[in-house]
Structure formats: C-alpha cells, structure tokens
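Novice: coords below, sequence missing:
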C-alpha cells in the first residue's frame, strides 16, 4: 500500500506535467534554482568542517531551525492546503492508518523541496565528519530531522484543512496570516537592525537556546558529540525524537479525524432566521442594483474577498517603511503614491470576479442579466467602499508630510488608477477566467490551473493600466518637477474626467463581450472545478 501511494503521487505529478507544458518548465526552473541553492549549502557545510565546533554548531542550528520552521509554515503561507493525496479522499477505503501515514509521509518528499531537504540534511554529515561518534550522530539526527520536517508539514496541512472548514477560522486567518506576510519587508528590516545590535554574541546565544528546542535539537546533538559530551548529545537526540513522536501522533490524530469527518461535511445551524432583504432592500430594485447587492454581500462575508481587503490598509505602512522611514521627506518615496497603488489593487481585485462566482454564474445566464448590468453592478459594489478608501489612502501621505499642495496631483492619479482600473477589470473579467479557490474553500488554497495565463493577464493588465492613466502620470510628474500648482489641478481634472469615462467605457465593452460569449465563459468556469 505504501508503494501504491508513492506511485499514485508520481502519477499525479506526471499527469500534471503532461497537461501543462508551462508547469513542466516551471518545475525544471524550480529544480535548477533549488539544486543551485543546495549546491551552495553543501559547499558551505563542507567548509564548516574546518571551522571550530561552536561556530559550526551555531550556523548549522540556525539554518536547520529555519528549515524545520519553513516546512511547518509552508503548507499555510506558501501553497495553501495541499490537496495531493487528500486524506478525506481515502475515507471510503479500508487502508490501515499506519500505512497511510507512512505512504503520505514518503509521498510528501516527492518534489523539489523534498529532494533539496534530503540532500541538505545528508550533507550535514560533511560538517561533523570529525570522528565516528559525531558522524554517526549526524546521520541519525538527519533521519530524525527529515521525519520531523515531514510530520510537522503534514500536521500543519491537516490542521489547516480541518480548520478551513470553519467560517470563523477563515475570516480570522485572513488577518492573522496575511498581516505578517504583507509586512515581511519591514519585519526583515527590523530583524536586520536587531542583528546588527546584538552582534555575533546574540547569534551564538540564539543557537544555544534553539539547540534545546524541537527546532534545533537534531542539529545541535552532533556538535555535543564532537566535543565529547555524550550525555548532552543523547539528551538532544531525545528532544528531537520526542518532538517527532509528538508531531507524528498529532498528524495521526488529525488524519483519523479527517477520515471520519471529512472537511466540508459540517452541520448547518438550524433555527437561524433572517429578517428583511438586507442590502437587496437598500439598493435599487434593478438588475444592476441586485448584482451590486450580491457582490457587496460577497465582499462582507466571503473570506476569499476579505483576505484581499486585509492587504489594503497595510500597503501605506509597507510603502512608508520603504520610503523615508520617518527620517526624511515621506513624499520623496513610494509612500507618496499610496492612494494610486491602493486604487489599483482595489480595482484589479474584480478582474477575477466571475471566476470567484464559479458555477453560480449560471444564474446570471439563466436570468437573462444583460452584460452591461452585470458589469455595472460589480463596479458599483467595489466603488461603494473603494472610493472612500482610496481618498483616505491618498490623504494619509499629505497629512504625515504636512504638504497638502501635493493632494490634487496625487488625488487625480488615484482617481485615474481606481476608475480606469475598474473599467479595465470589467473588460478582463468578461474575457478571461483564472484558477481561484472554489466557494467555501480556504482562501489560501492554491488550485492547479492556467497559471501562465493568469500571470500574463496580470502583467498585461498592469501595462495597459499604465497606458490608460498616462495623462495623469505625466501631469503628476510635471507638478513634481516644476512645483507649479496648476499642473496638480490639471492632473486632478484629468483623473476626474478620464477616470469615469474609461470606467463607463469598460462597463459597456465588457458587457458586450459578456453578452457575446457568456456560455463560453461559463464553460471555462465549469472546467476549473
């Protein structure tokens, strides 16, 4: 059975590569990049054999702890919940849990990350080839560390998959997981400053602490053996083995629960009553008004939309850190264009609106909703909150810098970015569908699909939007270069005139396109399931 699961994983990988040549190219490029990094790591581990034991221990422990932590966080932060060999799909098969655990664990090593990890862990023997005791200890610890990486990764994926079935968890996780991800740049900058402050002694102290934790114990035990501290080496091996056993037990429990209660099979709450029509009663009783009300409900309650909104208030923070950082003129860096960037992010978010509808888009076709009403309703739903948010994001840099003379030029650019972007998104979403998480799935899930087309559409959309708002950009640059106020006011006029015109044009053109190819659009959505 274990061999069968491994063959199944290889078959899934092979079929995915056959289906998409671009995915094959991506795998080859990823393998080349990963193996290049591994070659550098192996060379570094070989050089550490010549270093003193405390120095080698510190570097190996810090690197190994980061490796284990990366395996634990990768299923959530990088690729979402891994659907390959999903445990819920084996619920109807009488497979012993021990065989399923072992098969999934070995299958989890198939791929570029698994191969690179195996090579790096095996190469730690180069660092500790200083006698038979540290060498044997390093080999044993490499096996334990590899098992720990797989166990914590599968445990994290299983827990995320189970918790993702909860609506409340999806909403909260959108905030908790995306905030540190968006603020990764400032966090790294602060960490670099902290490292400069603590110096090498701080790194040594961190290595000593991590050496007694589940993250670094397996990487510190060979150093203890190399220094002749056999009891310390055994104690650290025990810490690593206990962590592996605990992670494997948690993974086994999560797997048993997934087999008995597959995700998505939750119970609906009974007796919950809803009164009134909600947003549908507040907006006009027209096709466009109904579409706008439905989209606003999505923006408020669908975590796939909410996870994107979390990024918006964090953008000015990131841009501020990338600019003067409080030590100079805030308007001299990217912080000045917070409003235009926020406007673009909000406008481009509806470029995948039809894709998020999935098969529910059939209701639009069955009800005979005109394409123009569909486009207008989606645009109005976004502008209902996107316009005030963009205005605030544009005003924040002026408030921080105390330079309100820049507000007209920046506001014109922000209005052009938002409104022209809405028109462009109205056209793009009527023509192209992209691979997105299905309704009810985790917003962190990374579905397989037309990744190359999605990247091309995203890049092309950015270039086209730049061309559409080129008048506002030119006028803003003229104001920045000359300092003459009339250029800023002309930029505001351009954004206030060209933006709504392009938005209206995009709604009309996208509506005609949707009317002409509505069935084809729906067919592409059903293929993405």
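Specialist: Looks like it arrived, so ask away. Quantities reported herein were computed from a predicted structural model and do not represent experimental measurements.

Novice: make it CA atoms for all contacts and neighbour counts henceforth
Specialist: OK.

Novice: Helix, strand, or coil at residue 447?
Specialist: coil (DSSP: H, G, I helix; E, B strand; the rest coil).

Novice: wouldn't it be in contact with residue 437 here?
Specialist: Yes. Judged on C-alpha atoms under 8 Å, residue 447 makes contact with residue 437 at a distance of 6.3 Å.

Novice: Looks like residue 424 contacts residue 465 (just checking).
Specialist: Yes. Counting by C-alpha under 8 Å, residue 424 touches residue 465, with 7.2 Å between them.

Novice: who's more crowded, those two?
Specialist: Legend: neighbour count by other C-alpha atoms under 10 Å for residue 424 and residue 465, higher for residue 424 (27 against 21).

Novice: Return the residues in contact with that one.
Specialist: 461, 465, 502, 503, 506 (C-alpha atoms under 8 Å, 6 or more residues apart in numbering).

Novice: Quick check: the gap between the fourth one and residue 161.
Specialist: Read it as residue 503. For residue 503, the distance to residue 161 (C-alpha to C-alpha, to the nearest Å) stands at 39 Å.

Novice: Repeat that for the third one.
Specialist: Residue 502 sits at a distance of 42 Å from residue 161 (criterion: C-alpha to C-alpha).

Novice: With neighbour numbers in mind, choose between those two.
Specialist: Taking neighbours as other C-alpha under 10 Å, residue 502 and residue 161 compare with residue 161 leading, 27 against 20.

Novice: ok, and the closest non-adjacent residue to the more buried one?
Specialist: Nearest residue to residue 161 in three dimensions, chain neighbours excluded: residue 81, at 5.9 Å (C-alpha to C-alpha, 6 or more residues apart in numbering).

Novice: Count the residues that sit near the one you found.
Specialist: As a burial measure, residue 81 scores 27 neighbours (other C-alpha under 10 Å).

Novice: Same check on residue 50?
Specialist: Residue 50 has 12 neighbours, counted by other C-alpha under 10 Å.

Novice: give the contact list for it.
Specialist: Residue 50 makes contact with residue 127, according to C-alpha under 8 Å, 6+ apart.

Novice: Helix, strand, or coil at it?
Specialist: On the basis of three-state DSSP, residue 50 is classed as coil.

Novice: which residues does residue 488 contact?
Specialist: 406, 407, 408, 409, 410, 412, 475, 476, 479.

Novice: Now, these that are in helices?
Specialist: Of the contacts of residue 488, the ones assigned to helices by DSSP state H are 407, 408, 409, 410, 412, 475, 476, 479.

Novice: putting a second one here so we can go through both:
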C-alpha cells in the first residue's frame, strides 16, 4: 500500500508536466536550482570534515539540520495550501487502515523538490565522517532520523492545525506575520554582520572563524538537545566519544518522532471523521460599504470595489503591510553603512512600489472579472476605477514616508526634491501599471489561498512581465529623476520647487496618456483577458 502511495505521488508529479509549458519550465528550474544548492552544501561540509577540522562539519550539520527541521515545521503554516496533491480527506471513503495511510503519506511527502533535496543533503553531508567508519554509520542513522523528523513533524503540525488553517481570519493574520518575518531578515542579517565587524575590530589579532567558533559551539551544544537538532548532532557526539550524550540525544530524536507520529495519527483520525468545512458563518450585512460613499457611475463602482479588495483581501493588504516596514529596513541598512542615503531614498521607492502594485490587478479579480465583461464596463471606467484608490492613498503614504525619512536624517532641505521624486514616481508607475495590466497578465494566488503561494509555472511569466513593466517605468521616470538629481546636487529651494512641479505635472501627463492607452487595449482585448484569467491554474 505504501508503494501505491509513492506511485500515485509520482504519477501526479508527472502529470504537472503535461498541463502547461510554464509549469514544466518552473519545475525544471526549481529542480536545477535545488540540485545546485545541494551540491554546494555537500561539497562544503564534506570538505570541512575531510580536509579541515571535523568539528566544524559537526557544527554545520547540527545547526543547518536544526534550521531545516524548523523550516519544514513552520513554512507550511505560513504558506498554507501548498502540496495538497495527496490530501488525506480524499482517502476517507476508502477502507485504508490509518497506520497504513500515515506511513504512505509520510513516504509520499518526500516525493517533491524540497523532499528530495532534503534527503540528498542529509545523506551527502553524512560523508563528512567518511574517514571514521563508525561515526559515518551513526551519521547515516542521524540523517534518516532527521529526515523523518522533518516530514512527520511537518505533517503532524499541519494536520493538527487544519481546522484553524481553514479560517479566513487566521490566514489573514498569519500572512501579515509571515511578511513581517520575511522583511525582518534583512535588518537582522545587517545587525549580525555589524556585530561581527565590531568584534573583529576589537580583536584584530584573531581570525573571524576563531572568534565565532565558541559562539557556534555553544549554540550547537544547546540545539543538539532540542527536537530540532538532536538527530543531526548524533555524529559529532559519537566523534567526541560522549556515549552518554549519544544515548541521550538518540532518545530525544526517537521521542520526537514518536510523539509527532502519535499527534499526526490522532489528528488524522479526527480530520477523517470530522473534516473541516471552512468558515460556517458569513459576515453580517453592514450597508453598501464603500459603494455607498462614492458617486453612482461605472468608474466609481470599480473604484469602490478595488478599495474594498485592498482592505479585505489579504493578497492586497499583505502588500500594504510591507510598506511601513520598508523605512525600518532602510534605517537599519543606513546604520550599518554610516550614511542615510538609503533611508532618504525610501519615499520615492515606496511611491514607485505602490504605483506598480496594481500592474496585475485583473488577475487578482479571478472569476469576478466576468462581471466587467457581462456588465459592459468600458476600458476608461475600468482603468480609472482601479487607479483612483491608489491615487487617493498613495500620495499620503509617500509624503508621510518622505517626511519621516528627512526628519530622522535631519535633512529638511531635501524635503521638496524628495516629494517631487515621490509624486512623480507614483504617478508614472500608476500610469504604466494601468497600461501594462491590460496587456501583461500572469497567474497569481487565487482568492482564499496564501499570498505567499505562487501557482506552478508562474515564476517565469511573473519575472518577464514585471521586468518589462519596471524597465518601461524606469525609462519614463528619467525626466523626473534628472531634475531631482540636479536639485539634490545643486541645492536651493528653487530647484526643490522645480522638482516638485515637474514631478506632479509630468507624472500627471504620463498617467493620463497611459490610462488612455490602457483603456484602448482593454476594450480590444477584453475577450482574451477573460480567457486568460479563467485559464490560470
């Protein structure tokens, strides 16, 4: 029966290559990228163990393995909706013993790009102890236990939290938390790098590796006794001859797998008997919302619907959640470099990103785009309706970011030119988005899915479409950028006022022309756009 699960998963993976060319390309690119990373990691770790100090290899395997387990356990919680090809609910009508079902799902969970990469990395890095046959055997056992900890623990957590994961409110909150964690990685790395640099300057006689070795040893010593790192620390413990520690870590590893297996088994039984049905209660009617606050016209109806999406759809609100964090990232980056250039550039950069955020608005409509076709909304009303919410909120957010950056940097003399750049970039990027979204449409996460999820085969189309849009926006923004650079170099209130005037007037001109062009393209390609949106996987 386990072999049948494995065959079924392989068949499903093979069928993805027949769906579309983009899915095939995406799978091949992901596989090549994963194999290259695996090869680099294995060569580096094995080289440490064979040609350098085996202790370094043990530290790398313990800490890296713990991070791998943590990723397997946490990523499915944030990126909900991924790898549901073997959903256990689909087997509820079959008389399959639960233990057999758990074992089959566990083995099938390895048949994916991340699963295969994890197995190859775990087995390959074990040969860092190739010069010590006894330790190598322990390392292979630890690798098998580590992979089992990854898969069983991941399945146990996702199955246990399945009723909560079905909640739309939970998905919205988790999305925002995930985005905050992702954008915080940069400042954290900068802070750590700055601390290492200070440590090196304080102890110039020691090499960087010798200064960091005690820190890594202490971290590995603690992590090796946790469920995340116990399996991976078995080999280094055997190498040190700590047999009591080896038995203790083996007990922690086996206990973790047994507990995760038990949790998964009980959660699966509950899920099969009482499968989640999603949110049962609908929201209570509270009037027309944004539709009751705008004039009665097709343009303002589209604007009201777009504004509602921005407030209630996590795929939109997640994009807005990043904006307040960008100044924080730029501030930490400026602290590490010693100047405030990146911080001062935050306002124009935020404006650019805000305007470009509506460049694929039609794809986010999903099946709701059929309402535009059925109701006969013309291109002009659709283009301006989607741009109005951005033109209402965008200038306020951009201006607030500019004022905050010049206040922190104490550079009030740059306020006018930076405002001019921000408003110019916002108007130009909004105009380009209004034109591009009528021509370049690519797959996105469907309503209710994780905003962090990318449909299979969409990576290449996304890169090409966004690359073209960014190049066009950059080219059309050159006049505003040129005046802004002149104002920053020459200084003076007149140059600042000129930048603000040029940014607003030139940006407004590009916006009007781009919206008109986008409206004509929209009217001409309306059937093709509907067909594209409905064909997205």
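Specialist: The structure has been received and is ready for your questions. What you are looking at is a predicted structure, and each value in this text was computed from that prediction instead of being measured.

Novice: picking that back up, can you put the contacts of residue 424 of the first structure in TSV and add distance to residue 241 of the first structure and secondary structure?
Specialist: As requested, the contacts of residue 424 of the first structure are arranged in TSV below (distance: C-alpha to C-alpha, whole Å; DSSP: H, G, I helix; E, B strand; the rest coil):
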residue	distance to residue 241 of the first structure	secondary structure
461	51	helix
465	55	helix
502	63	helix
503	61	helix
506	60	helix
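
Novice: Map residue 252 of the first structure across to the second structure for me.
Specialist: Correspondence of residue 252 of the first structure to the second structure, assessed by TM-score structural alignment: residue 265.

Novice: Check residue 8 of the first structure too.
Specialist: By TM-score structural alignment, residue 8 of the first structure lines up with residue 8.

Novice: What's the average distance for the helix or strand containing that match when superposed on the first structure?
Specialist: Using DSSP states H and E, residue 8 of the second structure maps to helix 2-19. Here the mean offset of helix 2-19 of the second structure against the first structure after fitting is 2.5 Å, by mean C-alpha distance after the TM-score superposition for the first structure.

Novice: contacts for that helix?
Specialist: 23, 24, 85, 86, 100, 101, 103, 104, 105, 107, 108, 111.

Novice: mind listing what's buried in it?
Specialist: Buried residues in helix 2-19 of the second structure, defined by neighbour count with 16 or more other C-alpha atoms under 10 Å: 2, 5, 6, 9, 17.

Novice: how near is the first one to residue 244 of the second structure?
Specialist: When distance is defined by C-alpha to C-alpha, residue 2 of the second structure is 36 Å away from residue 244 of the second structure.

Novice: now, which of the contacts of residue 488 of the first structure sits nearest residue 348 of the first structure?
Specialist: For the contacts of residue 488 of the first structure, the residue nearest residue 348 of the first structure by C-alpha to C-alpha is residue 412; the value is 18.0 Å.

Novice: Trace that closest one over to the second structure, please.
Specialist: Residue 412 of the first structure maps onto residue 420 in the second structure, by TM-score structural alignment.

Novice: okay but that match is in contact with residue 499, surely?
Specialist: Yes. Shown here, residue 420 of the second structure and residue 499 form a contact pair, counting by C-alpha under 8 Å, at 5.0 Å.

Novice: where exactly do the strands run in the stretch 301-450 of the second structure?
Specialist: Counting by DSSP state E, counting those that start in this stretch, one finds no strands in the stretch 301-450 of the second structure.

Novice: oh sorry, the question was meant for the stretch 151-300 of the second structure
Specialist: Under DSSP E, counting those that start in this stretch, the stretch 151-300 of the second structure gives no strands.

Novice: returning to what we had before: neighbours of the match of residue 252 of the first structure, just the number please.
Specialist: Residue 265 of the second structure has 21 neighbours, counted by other C-alpha under 10 Å.

Novice: OK, contacts around it?
Specialist: 98, 99, 102, 156.

Novice: and with 7 Å instead?
Specialist: residue 102 (C-alpha atoms under 7 Å, 6 or more residues apart in numbering).

Novice: picking up where we left off before, among the ones in helices among the contacts of residue 488 of the first structure, which pair sits farthest apart?
Specialist: Of all pairs in these, the most separated under C-alpha to C-alpha is 407 and 475 at 12.9 Å.

Novice: Determine the three-state secondary structure at the residue nearest the centre of the second structure.
Specialist: For the second structure, the residue nearest the mean C-alpha position is residue 452 (4.8 Å; C-alpha atoms, centre = their mean). When classified by three-state DSSP, residue 452 of the second structure comes out as coil.

Novice: excluding its backbone neighbours, what's nearest the counterpart of it in the first structure?
Specialist: In the first structure, residue 452 of the second structure lines up with residue 444, judged by TM-score structural alignment. Sequence neighbours aside, residue 80 is the residue nearest to residue 444 of the first structure in space, at 4.4 Å (criterion: C-alpha to C-alpha, 6+ apart).

Novice: helix, strand or coil for that neighbour?
Specialist: Assignment for residue 80 of the first structure (three-state DSSP): coil.

Novice: same deal with the one 4 residues further on?
Specialist: Classification of residue 84 of the first structure using three-state DSSP returns coil.

Novice: count of neighbours near it?
Specialist: 14.

Novice: Kindly report the same for residue 42 of the second structure.
Specialist: 20.

Novice: How about residue 27 of the first structure?
Specialist: 15.

Novice: Following the chain past the strand or helix carrying it, name the next helix or strand.
Specialist: Per DSSP H and E: residue 27 of the first structure is located in helix 21-48. Remark: after helix 21-48 of the first structure, the chain's next helix or strand is helix 53-77, criterion DSSP H and E.

Novice: Okay then, goodbye and thanks.
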